[in-house]
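Colleague: Predicted model and sequence below, questions to follow.
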Amino acid sequence: MLDSGPINGSGGETEKGVPVPVAEGESRPYEEVYTEYAAEATRTLDRSELPQSVQSLVRSYFTEIQPNR
């Protein structure tokens, strides 16, 4: 499946989030990436006024993709 969405600077929105401390083209272990993104999602849920159903959906998503499950 190819992503034909906008490329940097061509109208798409960019959201600042977890920094990715690797050079372009390098990869990181899934467990490391998951831990950082799950922690950021938890911080966001804790300070956000999202409906409970949306909060539950986000928590369920991270439970489903958790490594070593």
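Modeller: Nice, I can see it. Residues are numbered from 1 along each chain as shown.

Colleague: CA atoms for contacts and neighbours, from now on please.
Modeller: OK.

Colleague: Just give me the longest helix of this protein.
Modeller: helix 30-47 (DSSP state H).

Colleague: who does that one touch, helix- and strand-wise?
Modeller: Taking 3 or more Cα pairs under 8 Å, 6 or more residues apart in numbering; DSSP states H and E as contact, the helices and strands that helix 30-47 lies on are helix 52-64.

Colleague: helix, strand or coil for V20?
Modeller: Assigned state for V20: coil (three-state reduction, DSSP: H, G, I helix; E, B strand; the rest coil).

Colleague: second one coming, line it up with the first:
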Amino acid sequence: MQGEGQIENDFGPSTGGTTQNGGQSPMIDGTTRPYNEVYGEYAAEAKRTLGRTQLPASMQDKVKQYFDQIQPD
């Protein structure tokens, strides 16, 4: 896509800084689970979280609508 405006480049050095290593990832290399299997877990956790938080009703409705829209057939 062609954009508009002036192109700016940062010609500063690309080295430096520090690297931080985090903890262990919950992801297991080489494994996948079917979408329809994990959807139920994610939707249930979202519902539990909505019950504990003080989100405005309109935001709670948005979360519910989101999970309704991505629900597997």
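Modeller: Now that the structure is in, tell me what you want to look at. Just so we're clear, the structure is a prediction, and the values are computed from it rather than from any experiment.

Colleague: Can you calculate the TM-score here?
Modeller: Here the TM-score for the pair of chains, by TM-score structural alignment, normalised by the length of the first structure, is 0.64; 50 aligned residues with a Cα RMSD of 1.9 Å.

Colleague: Please work out which residues of the second structure line up with the longest helix of the first structure.
Modeller: Per TM-score structural alignment, the counterpart of helix 30-47 of the first structure in the second structure is residues 35-52.

Colleague: What lies in contact with that stretch?
Modeller: Applying Cα atoms under 8 Å, 6 or more residues apart in numbering, the external contacts of stretch 35-52 of the second structure come out as Q60, V63, F67, Q71, P72.

Colleague: ditto for stretch 59-69 of the second structure
Modeller: Against stretch 59-69 of the second structure from outside (Cα under 8 Å, 6+ apart): A43, A46, L50.

Colleague: Can you select the buried ones from the residues you listed in ChimeraX?
Modeller: For the buried members of the contacts of stretch 59-69 of the second structure, the matching ChimeraX selection, counting by 16 or more other Cα atoms under 10 Å, is:
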select :43,50
